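>>> Output the structure for:
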Amino acid sequence: VDDFDPTAYLDEKQIRHQDLFSQYALAVTQQAFEDAELDPEALTPEQRDDIGVVMGTGVGGSNIFVDEVLNLEENGARRISPFFVPMMISNMAAGLIAMEHTLRGPNHCVVSACATGNDAITDGLLLLQQGHADAMLVGGTEASVNELCVGGFSSMRAMSTRNDEPERASRPFDEDRDGFVIAEGAGALLLETVEHARERGAPIYAEVAGVGKSNDAHHYAAPDPDGRGAALAMEKAVDDAGLDPNEVDHVNMHATSTPVGDVIESDAVKDVFGDHAYDINISATKSMTGHMLGAAGAAEAIATVLAIHEGRVPPTINVEALDEECDLNYTLHEPVDRTVGAALTNAFGFGGHNTTVAFTAFDD
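This next block holds a predicted model:
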């Protein structure tokens, strides 16, 4: 997020009473509805009953949490804001979206660390498949660039210390990568049944063809060294989509620019696709955006969908010399124009959570 202006989306009262992660969520919701050519104000009461929301976050209202802890220390418990709890709790972004647009369909929050965005897509897809809604606004949001969260990740030695060149610090697959660059923001997609989208003449970018989920069952923060969980999520997504592995043209990897994670994920891609892995255009868009934690999966799903829709694979930037253990086709420096019929996007999170979403070109 660069120079976010909440007044473009919210009134002053909303801004005062909402943590930044909720403000981001409401902003991208408005953008998603506009892009989908769906006007919430024009919905009938019956239509409002059948549109839901799954908006996840990895951390939730960390900014108000920091502010009110300092307030407690300085002024005592009686001065804690009555808005502290509703501003802090992770599910509030999803609830506020429903309130803002009077959407009475299924509504909940996903919290699965950095797998959150993909899990929100998964949950929205399942609700559509089970007939609980005609359309689902899904995504992830995060606003955790503050002293507490940055300090916590720094204490874990998870973040890059390339402070002299922050714009070049996120460098997945590079031999000198040293950790992720924290970022914040949000992403939202409108998922619809084919019938609902066609009936209203919606612009259709791609189809959510399948999902795959697994857990490393290994460590609270470090990925399983053998990459079995990551590979299993990709295998399940390919199978759920009814794809032959050789049909996959593009993978947007989770790749956060950590020394261990990028190698393990690259090896997992080879395990799943064999020799075809070298024909796939790989991207690591965190090289351009940084790591948005619970919002990352949603933002990267959007990038993956656009790769299919526009026939242009996004690049992996900042790579000066590839790690010798990272030898795939990483789409370095510049985008590549090619037909993308099927693509995967990976999102992996602390706790061992792995979720892969498979998108395919929509065949009308």
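
>>> contacts and neighbour counts: CA atoms only from here.
Noted.

>>> isn't Ala120 right next to Met55, touching?
Yes: using CA atoms under 8 Å, Ala120 is in contact with Met55, at 6.3 Å.

>>> So those two - more neighbours on which side?
Taking other CA atoms under 10 Å, Ala120 and Met55 do not tie; Met55 has more neighbours (39 against 31).

>>> Which other helices and strands does whichever strand or helix holds Gln30 contact?
For Gln30, the host element (DSSP states H and E) is helix 20-35. Secondary-structure packing of helix 20-35 (3 or more CA pairs under 8 Å, 6 or more residues apart in numbering; DSSP states H and E): helix 92-101, strand 135-142, strand 185-192.

>>> Here is a second sequence; please produce its structure as well for comparison:
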Amino acid sequence: MKRVAVTGLGAITPLGNSVAEFWDNIVAGKSGAAPITHFDAAKFKTRFACEVKGFKGEDFIEKKELRKYDLYTQYAIVATEEAIKDAGLDFAAMSQEARYDVGVIWGTGNGGIGTFEEQLQEFHAGDGTPRFNPFFIPKMIVDIAAGVLSIRFGLHGPNYATVSACASSNSAIIAAADTIRMGKATIMVTGGSEAAITPSSIGGFGASQALSKSNDNPEGASRPFDKSRDGFVAGEGAGALILEEWEHAVARGAKIYAEIIGGGMAADAYHLTGTPADGLGAKLGMARALKEAGVTPAEIAAEGYVNAHATSTPLGDIGELTGISTLFEGYNVTVTATKSMTGHLLGAAGAVESIISILSLRDGIIPGTINTNPENLDERIPENTKLVIGKSQKAQLNYVLNNTFGFGGHTASSLFKKVL
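This is a model prediction of the structure:
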């Protein structure tokens, strides 16, 4: 199997529209939550979210092209352009034959849900005559961001979308890494995007009792592991990674952020939206990532940490910690929850949190879990899980294990290693 390097990063997030701005705010422990501005949420039970701020697609994408793309695809384009530039790649200067070996695997949970809502609203507001935008279908479908990225940059390698709810972009990253490992591509553009701060999304998640209702304190609403937690805070944005076959990256003198050394996927086979108390799916995904990498739980405990999925839901947080505790039995493992700052970016969560994991390795920093009161922790938290609460911490790191889980029981864990 070939080794896989991470050579480029790009981000559009509730905490900044570039990787540098995003990372600075993560280290500083800031929250991206605020009252919803994308639509009038006055009558909704949850009236806040972690929205992307100050983003204008027309600043990055030609007007005639912009009208063809849902916001989730716009986020994907802009984040990917940053990642490509960061990697020092110029696909336009490459021969077509060389671009045969460059592919795109992109994740999303909801695709163009905003476009879908707008078109149906327009139809039902009319006289029943079926007048639809000719770009309705290509703007809406979940695979289109992957297709648009390949078209925009002329990339002819493997190209598809992964859909595993909130595990989608972590699934994409694992699949992209596997594609390189097996020699089916030299470079892969991967990650995920989501633009689901919409009436139906907020209403639907609210109806399923998944969202926090802390409308009086949006910035403090996402508080993983706290006794008073009452649900997740919806987020949006995109994270893009350039993965590259190790020897290819070295040969061209690329900057290498980290190595992706393992990826594990599983299913808890338990419930439509809930997670089992024993965290079986989480444990299986993490164990498979470690096995693939040839890394032991002892090594993660001594030289790394787990970036937990931890969305701030009463059942999900404890189920995950139980799975972590079982896998790391006999060891004290460090755990943090960065959704306390970003909110839950749904299908884009795994990609954005992979960027956090990678920059943690680069800078030797474990971001803290904000909002959580250390005096009010859930009494069910296992003793061998050491939570990083409050401020970021300096640490000697060699590994970060990044967890994501999705409705339907999907689990995906990616394992990154520091470049020594």
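
>>> Any idea what the TM-score is?
The pair, once superposed, lands on a TM-score of 0.97 when counted by TM-score structural alignment, normalised by the length of structure 1; 361 aligned residues with a CA RMSD of 1.1 Å.

>>> Ala237 of structure 1 is nearest to which of the helices and strands packed on helix 20-35 of structure 1?
Among these, strand 185-192 comes nearest to Ala237 of structure 1, with 17.5 Å by CA to CA.

>>> what's whichever helix or strand comes after the closest one aligned against in structure 2?
Using DSSP H and E, the helix or strand that follows strand 185-192 of structure 1 in sequence is helix 194-199. Under TM-score structural alignment, the alignment places helix 194-199 of structure 1 onto residues 246-251 of structure 2.

>>> The matching stretch: average distance to aligned residues in structure 1?
Taken over the aligned residues, the distance from stretch 246-251 of structure 2 to structure 1 averages 1.0 Å (mean CA distance after the TM-score superposition for structure 1).

>>> buried residues in that stretch?
Across stretch 246-251 of structure 2, burial judged by 16 or more other CA atoms under 10 Å covers 246, 249.

>>> Look up how far Gly297 of structure 1 lies from the counterpart of Met182 of structure 2 in structure 1.
Aligned by TM-score structural alignment, Met182 of structure 2 pairs with Gln130 of structure 1. Distance of Gln130 of structure 1 to Gly297 of structure 1, computed by CA to CA, to the nearest Å: 23 Å.

>>> So the two - more neighbours on which side?
Higher neighbour count among Gln130 of structure 1 and Gly297: Gly297, with 34 against 8, using other CA under 10 Å.

>>> Tell me how many other residues crowd the residue nearest to that one when sequence neighbours are not counted.
Of all residues not flanking Gly297 of structure 1 in the chain, Gly117 sits nearest, at 4.1 Å (CA to CA, 6 or more residues apart in numbering). Gly117 of structure 1 is flanked by 37 other residues according to other CA under 10 Å.

>>> what does Ala321 of structure 1 give?
Residues lying near Ala321 of structure 1 (other CA under 10 Å) number 11.

>>> give me every residue that touches Glu58 of structure 2.
Residues near Glu58 of structure 2 by CA atoms under 8 Å, 6 or more residues apart in numbering: Leu66.

>>> Check Glu100 of structure 1 too.
Neighbouring residues of Glu100 of structure 1 by CA under 8 Å, 6+ apart: there are none.

>>> just checking, what residue in structure 2 corresponds to it?
Matched by TM-score structural alignment, Glu100 of structure 1 corresponds to Arg152 in structure 2.

>>> Quick check: that match vs Glu58 of structure 2, distance?
16 Å.

>>> give me the number of residues near the alignment partner in structure 2 of Arg171 of structure 1?
Under the alignment (TM-score structural alignment), Arg171 of structure 1 pairs with Arg223 of structure 2. Number of residues near Arg223 of structure 2 (other CA under 10 Å) recorded here: 31.

>>> For the closest residue to Ile300 of structure 2 other than its chain neighbours, give me its contacts.
Distances taken as CA to CA, 6+ apart put Tyr399 closest to Ile300 of structure 2, at 6.2 Å, once the chain neighbours are dropped. Taking CA under 8 Å, 6+ apart as the contact definition, Tyr399 of structure 2 lies against 300, 303-305, 361, 415-418.

>>> how does it look with 6 Å?
By CA atoms under 6 Å, 6 or more residues apart in numbering, Tyr399 of structure 2 lies in contact with 304, 416-417.

>>> and which of the residues you listed is nearest Thr129 of structure 2?
Comparing the contacts of Tyr399 of structure 2 against Thr129 of structure 2 with CA to CA places Phe416 closest, at 53.0 Å.

>>> do you know how far the corresponding residue of structure 1 for that closest one is from Glu37 of structure 1?
Residue pairing (TM-score structural alignment): Phe416 of structure 2 is matched to Phe359 of structure 1. Distance, Phe359 of structure 1 to Glu37 of structure 1, by CA to CA: 21 Å.

>>> Comparing these two, which shows the higher neighbour count?
Phe359 (28 against 13).

>>> Where does that one sit, in terms of helix or strand?
strand 353-360.

>>> Let me see the ranges of the helices in the stretch 151-300 of structure 2.
With helices called from DSSP state H, counting those that start in this stretch, the stretch 151-300 of structure 2 shows them at 168-181, 199-207, 246-251, 280-293, 297-303.

>>> Need those in JSON lines (columns: distance to Gly10 of structure 2).
What follows is these, written out as JSON lines (distance: least, CA to CA, whole Å):
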{"stretch": "helix 168-181", "distance to Gly10 of structure 2": "14"}
{"stretch": "helix 199-207", "distance to Gly10 of structure 2": "25"}
{"stretch": "helix 246-251", "distance to Gly10 of structure 2": "18"}
{"stretch": "helix 280-293", "distance to Gly10 of structure 2": "24"}
{"stretch": "helix 297-303", "distance to Gly10 of structure 2": "26"}
